[in-house]
Every structure is written in C-alpha cells, then in structure tokens.
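>>> Below: sequence and its predicted model.
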Amino acid sequence: MDFLHDAGHVHDPGALFSYCNAGYCVLGALVARVRGTTWERATRERLLDPLGATHSALLPEEAILFRAAAGHVGPEGAVHHRWDMPRSNAPAGSTMCLAPRELVRFGRMFTAGGLTEDGIRLLSEESVAAMRTRQVDVPGISGLLADRWGLGFELFDWGGEVYGHDGGTIGQSTFWRVVPGADFAIAMSANGGDFLGLLVDVVLPVIREATGLAVPDFPVPAGTPQVVDLTPYTGGYQGPMISYQVAEVDGGLEITMIPGEFMTNAGTSRTTTRFVHHSGHSFIAVEPQDGRHETITFVVEDGRASHIHNGRALPRA
C-alpha cells in the first residue's frame, strides 16, 4: 500500500461526510490483499457467481460479450470517445457493468437478509443491518437526495426505510433503490440523454405506486428566495479534480466550476451557474440542467464557510 504515501485529507476524520472514490479503492485493495487475489476475481467468486448474476462484466473484454452501450454526452448526444474507465478505480465502480435485472437480484438479496434466491448466505444478517444503519449525516437538502449514509448505502427519508446507491461514468448513469418493507427493488440504467427526466416521469411514479411511499420531488427555487448575508460563502474552494469560485451577484451566488486536467480530458467544461438561497446554508440553481436544479451546501464554522459541499466536500482554498 505504499501508493498511499503523502495522502492528505479535506477535513478531520469523522467531522464531515464527503463521498470518496479513493476510499472504495482502498477497500478493494484490502479485499484483494486479504483474499490473496485480484479485486475482480474476489468480486466474481464471492459475490457475482453465488448471487447467480449471469449478465455482469468487470473488464472490457468481458463487456464486449454482451450488448454494451457507449456513453453519450452533450446536447447533441455525441458518443463519448472513451468507453472504459481506469481499472485502478474499479472498486469505486469505474469498470463494473451489471444488467438492471442483476441489480434487482442484488437488492432482493438484502431484503432477504443476506440470502440469495437459491438460499445461499452471502452476508450475515448483522452485516446487512450495519449497512442499513446511519453512520453519518449528509449536509444539504434531503428529500430525493440521501440525507445520511450507512456502510456503503445511501439512506433516504421517504416516510419508510429506503436505501440504495446511484452511480455513473461519463455519459452513463444508474439508479438503484431498495424498499425492504415492501420487498421491493428497482434499477435503471441509461447511456445519455435526459436521465433525470426519465427518472421523474417513469421510475419515481413506479416506486410510489408499488410501495405507497411519498417519494419527494426534486427541489426547486422559491418564487421569492429569502435574502441572506452572502459574505460567509464567497471565495475559492479547491479539490483534487475541480475547484469552485464563488462570488456574490444580484442577491445570489455566481458559482464557477473549474475542472482540473483529468476532468477536462474527460470532457468536462468550465461552467458558471447562478444560485439563490434555498434553506439554511444551502443554495439552489436558478435554471435547471438535465431536468434538475443543482443544489450546493456550505459548511460554516465560526461564521465563515470552511467547505463547499455537493456530495463531496471541497475545502476553502
């Protein structure tokens, strides 16, 4: 594990939630080391094969045996120039491909307390319970977004227990939710276009009808946003792949996202978006993008924002 030397941190341990691909990569490396094999082989032998997942791929040479779809990006829906993502990020989801029905099969294993459809125990009931138990709160606007995390699971406050995990690579997105009280699991994958529109128009109504839960809609800006002091939020925030510049403009915030080299090479462009106050230290984009108003939350300490947060926490530069 000598590749971890000189690793820094964005906040004190346990002080704040920030989604971390590198953390999952460390877990994958630990699994490979403990099992004396590769992450891919351990995943297939200890999870996918016992689960009965037949439509799965962990490497590009496996994916081409199925109807693998390329990612599409931009308003023109152009095919992204690269299909595969770095294998070094595989435990964080950069290479694994599963048909939606396999994700549903995976979800039903959890509703069964860790048992597969064939009665094979993949996880102990104690492990399943720990994954569903709150470990840390997520700053920001809850509702359709996770407001807390378990061990690997996003946890949602929808008037009943709901957990899952979303993900995506460039031009491709996946949505996965499990409602154990209704013995219900649902998954959707898309490779471009208005993914969020499809989610709102098709998937969320299905969840509401099948489970009876009052699944919330995405948040929208208020007709007349509250006027707040914007001074604590302005300034620069720096992360390893992107940075933000936050300025006060016309009673709101103008937030410029500046991609680093990796994100630029992946096709991400510099953008500037106007936000207005939503609630607390959270702000919401005035204009929707891909069917959703983006939200941003600031973590404030001693009257000044120390981090900007949109799932990942970036410290003030």
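That came through, no problem.

>>> From here on, just use CA atoms for contacts and neighbour counts.
OK.

>>> Show me what counts as buried in the longest helix belonging to the chain.
The single longest helix within the chain, with elements called by DSSP state H, is helix 21-35. Residues of helix 21-35 classed as buried: Tyr24, Cys25, Val26, Gly28, Ala29, Val31, Ala32 (neighbour count, 16 or more other Cα atoms under 10 Å).

>>> Distance from the chain centre to the helix or strand encompassing Phe262, please.
According to DSSP states H and E, Phe262 maps onto helix 261-265. Computed by Cα atoms, centre = their mean, to the nearest Å, the chain-centroid distance of helix 261-265 equals 19 Å.

>>> next, the one to line up against it:
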Amino acid sequence: MTTPQEELLPGTRRALLHRIAVAQAEGRAPSLVAAVVRGGHAVWHGSRTSVEGHGPDENVQYRIGSITKTFTAVLVLRLRDEGAIDLGDPLEKHVPGTGAGEATIAELLAHTSGLAAESPAPWWERTPGSLRPELADVLGEQPIRHPAGRRFHYSNPGYSVLGALVEKLRGAPWEEVLRREVLEPLGLDRTSAQPQAPHAGGWAVHPWADVMLPEPTEDLGLMAAAGQLWSTTGDLARFAAFLAKGDARVLSAESVREMRTPAAPAEPADVVDGATYGLGLQIQHRDGRLLVGHSGSLPGFLANLTISVVDDVAAVVLANCTSGPMLSALGADLVRIVAEAEPRLPEPWRPLREVDASVLESAGQWYWGTHAFALRLTADGLVSLGPLSGNGRRSRFRDNGDGTWTGLEGYYAGELLKAVRRPDGSVGHLDLGSFVFTRQPYEQGASLPGGVDPEGWRGIS
C-alpha cells in the first residue's frame, strides 16, 4: 500500500497508461503488464490485453527469461561475500573438467569468459532440458569462442556454469538455493522455476497477419540458471528495490552497487546509448540517464527490468509474445516519465555531527597545476574532491582513520589521498596518487616535482 506522499499524480498515471497502451497496440502483444517503483515500493500498476475481462494484474506470472541471470548473479555474490569463492578464481578451482576452466568467475558473470553464446543444437529454448543431462552437453565439445577476458560476448551457457557452481558449493539444487537464500527473504513468493496459476500463456504473433500460435513451454534443465524463472510485476518490483539499495538478509548495498558497476564493454555492434554490462546486470545511458537492469526473452515471452538509482525510480514490463514491443525502450520511457514529471526530492541538508579540525583545515580550494579543485567535507563522513567548474576527475573519499582517504569512484577509485604537513604541522599540500595539489597554482616553496621557476609568473615582454 502506498502513502499519499508516494502516490503518483493523475497526470503521471495517465501518461504511463498511455505509453503501455501504445506499446501493446503497436507491438501487437496479446497482453502487457507493467509496474513502477519509487521509494522502494510499487506505486503504479498497469496492463493492457487483447482478451476482454482477462486483464493481468501484479500477481499474474510471466516467464522472465534472462532476468533469471541477475538472480543467479546474486547467489554467486553471496558465495563471494561469505568467503567461499573469490571472483578472480578460475572456474577449474571449483568446478573442474568443464573444458572452460581458465575463465574466472568474474568473467563468467560479466560475459567476458569467451564461452559460446548458445548451447549446441538442438535449440535449447524450445527443447526439453533432459536432452542436456550433463554440463558437457550444455557446453559442447568446443565451448570457447574467444580468449577469456578479451571481449564481451554474451553467453547463456556461461550462466548455466554459474548455476552449477552454486549447486556444487551449496550441495543443493539451484532452484532450492535460490528460494532459500533470495526469494523467501525478499518475499518473492510468486517467483518460481515452474509456472504457478494464475499465469499467462506464451504466444507467437504472425509477423504479417493478426493471428497467433501457442509457443511450447520447456523445462530448461541445466540451462535453468540462465533463463528458467517465472515471476510477476509485483515480485519484480520488490526485486528492483533490492537491486537499488541492497538488503542485509541477502546482499549488502555495497555488493549490489558492485553488480551495477560496469565490468565489461559491449561489442561495437551492440552499443546503443553506451551499453555495458556489470555483474549480472545490463547498464546503459539513455537520454542522459544511467539505467541498470536486465531484459529477458524466451519463446512466447518478453520481460524487462529497468532502474534509475539516481532518480529512485524503476520499471518492470512483461508481455506474452515472442517478439513485438521493444520492452527495453518501454521500461526506460516509464522511468523517464516519472523522473521528469515528478522529480525526486533531495534529502534535506544536514550538518556534520562532529568534525575533525585537522580534516577541516584541508577543506577549500586547491590547484593541480593550474586546474582549480575544491575539497569538501560532507555530512555522510566522506570528503569529495572535484573541479570547481566544468568536467574533470572527481571522486569521493573514505576516511582511513590515519590521516589518509581512499577514493571510492571514478579515476581515483582505490587511490590514496593524504594531506602532507609542513614542519610546523600545517597542511602544505595534498598528495593524490603522487599528484600534488597546492593552495595556489604552482605555489612558490611548495614541494612540487620539477620545482617552480624562481622568477614566478610573468607577462609577455
């Protein structure tokens, strides 16, 4: 239930309904259902259908295809956070004998393992998983298409291998582990490996005629970790809220932030609005907005989950057709409609509870050569360093408690910032990964590599 502060304005709701109505009509989808999340809760649900009296709601299941991969990635990150694995571990260390053991777990998560895009014939999405009873049947005799770590190459078998990793280390089936460790803690009781009523049927719509054909629904077997799940807009709205902020019962905010961080570039042919891939999440820039999430498709179904963390808005869209509406564009539009019509209110400014005088001394204007920067102390206990104007390297830094700070993002992520003091104890300059920042541009007497011309600044004679 939403509070009055969370409810969307009537005009926003009308715009959302209009957008999905256009998508369903022009995309010729038998049905389409959507949800919008704001403030960690679903604040809007909408649906359009071709069958009178049978409009789906937030509790009707659709197959979500490759959004399943994001769930599998959460299970793998849990293993990492517990210390059972390192993302740099080669697969061979934990699941030997696959023929793809040189790839690391991180490379499998980011689709840079070099594995083939698909499992060998027959077409795995339209045939029973019983045809691939062993991992060797999923990978085939020649699973490697590219050297590991060299390029982004989306791989469905790669996530089947990650499912096998989860099963090996947990000693239980992937589906059982997922339910126990993710679905139940997050309250996703309408997400399952097999369809549970009420659920939509999958359809193929003829490309040149307004007629339909039912699609088969197969159990994917060992490919399940790549695309098996069924879910609802209600459950995926809760999952979107988790991916934005984390949940200590499942995965920390820091770990879900890591999932949302680019880990692989997209191939040039696939780049649309700067698309990249994180650890189980697709990442793109669209209309100046950073969006994360995942799309999915299996015969008869399309799915999309899109999140703008900065705007605190997410969208879920599900349809029961093999092709038709472009759900990734639709999800991005739903986020944009809400973000632009009802921009997020910033958190109230709050002062620091206490401040270290020695840190406060370093606040203010600094120069890297002739570039002006500002160092600020913020209420969250961090310091930020960035250009006074225009673009340039900027980062927030975490206090290490010893007079140094560690960069959290951008060019300076992981780099050390420290205040270097003069013999009298005052701050002489800042050192950031060997770069020297001074109070004045090329300050006389400052400890600058190469020194400063003793004649100082001058005009043209």
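Happy to help now that I have it. Small disclaimer: the values here were computed from a predicted structure and weren't measured.

>>> After superposition, what's the TM-score here?
Put the two chains on top of each other and the TM-score (TM-score structural alignment, normalised by the length of the first structure) is 0.58; 203 aligned residues with a Cα RMSD of 2.5 Å.

>>> before we move on, the earlier item: how about the helix holding Phe262 of the first structure, which residues of the second structure does it hit?
The aligned range for helix 261-265 of the first structure in the second structure is empty, by TM-score structural alignment.

>>> now stretch 37-53 of the first structure
Stretch 37-53 of the first structure corresponds to residues 172-188 in the second structure, going by TM-score structural alignment.

>>> One more: stretch 245-252 of the first structure?
Under TM-score structural alignment, there is no match for stretch 245-252 of the first structure anywhere in the second structure.

>>> Buried residues of that stretch, list them for me.
Residues of stretch 245-252 of the first structure classed as buried: Gln245, Val246, Ala247, Glu248, Gly252 (neighbour count, 16+ other Cα under 10 Å).

>>> Stretch 242-260 of the second structure too?
242-247, 250-253, 255-257, 259-260.

>>> Quick one: residues in contact with the lengthiest helix in the second structure.
Looking across the second structure with DSSP H, the single longest helix is helix 10-27. For helix 10-27 of the second structure, contacts defined as Cα atoms under 8 Å, 6 or more residues apart in numbering pick out 30-32, 34, 44, 46-49, 324-326, 330, 333-334, 337-338, 341-342.

>>> what span of the first structure lines up against it?
Alignment note (TM-score structural alignment): helix 10-27 of the second structure is unmatched in the first structure.

>>> and if you look at stretch 144-155 of the second structure?
Aligning stretch 144-155 of the second structure against the first structure (TM-score structural alignment) gives residues 9-20.

>>> Please identify the buried residues of the match of stretch 37-53 of the first structure?
Across stretch 172-188 of the second structure, burial judged by 16+ other Cα under 10 Å covers Trp174, Glu175, Val177, Leu178, Arg179, Glu181, Val182, Leu183, Leu186, Leu188.

>>> Make TSV out of these and add distance to Tyr367 of the second structure and secondary structure.
Formatted as TSV, these follow (distance: Cα to Cα, whole Å; DSSP: H, G, I helix; E, B strand; the rest coil):
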residue	distance to Tyr367 of the second structure	secondary structure
Trp174	54	helix
Glu175	55	helix
Val177	53	helix
Leu178	51	helix
Arg179	54	helix
Glu181	50	helix
Val182	48	helix
Leu183	51	helix
Leu186	48	helix
Leu188	52	coil
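
>>> Is it possible to get CSV of these that adds distance to Trp366 of the second structure?
Output for these, formatted as CSV (distance: Cα to Cα, whole Å):
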residue, distance to Trp366 of the second structure
Trp174, 53
Glu175, 55
Val177, 52
Leu178, 50
Arg179, 52
Glu181, 48
Val182, 47
Leu183, 49
Leu186, 46
Leu188, 50
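
>>> Next, give me the two most distant ones among those.
In these, two members sit farther apart than any others by Cα to Cα. They are Trp174 and Leu186, at 17.1 Å.

>>> Looking at the first structure, name the residue matched to Val256 of the second structure.
Mapped onto the first structure by TM-score structural alignment, Val256 of the second structure lines up with Val128.

>>> Could you look up the SS state of its match?
Three-state assignment for Val128 of the first structure (DSSP: H, G, I helix; E, B strand; the rest coil): helix.

>>> Test my guess that it contacts Thr111.
No - contact criterion Cα atoms under 8 Å: Val128 of the first structure and Thr111 do not qualify, at 9.0 Å.

>>> follow-up on the earlier one: the very next helix or strand once past the longest helix of the second structure to helix 10-27, inter-axis angle?
Once the chain leaves helix 10-27 of the second structure, the next helix or strand it forms, by DSSP H and E, is strand 31-38. Orientation check (axes from the mean of the first three to the mean of the last three Cα atoms, to 10 degrees): strand 31-38 of the second structure against helix 10-27 gives 150 degrees.

>>> Count the residues that sit near Thr404 of the second structure.
Counted with other Cα atoms under 10 Å, the neighbours of Thr404 of the second structure add up to 17.

>>> hang on, the earlier thing: show me which of the contacts of helix 10-27 of the second structure are buried.
By neighbour count, with 16+ other Cα under 10 Å, the contacts of helix 10-27 of the second structure hold 30-32, 34, 44, 46-49, 324-325, 330, 333-334, 337-338 as buried.
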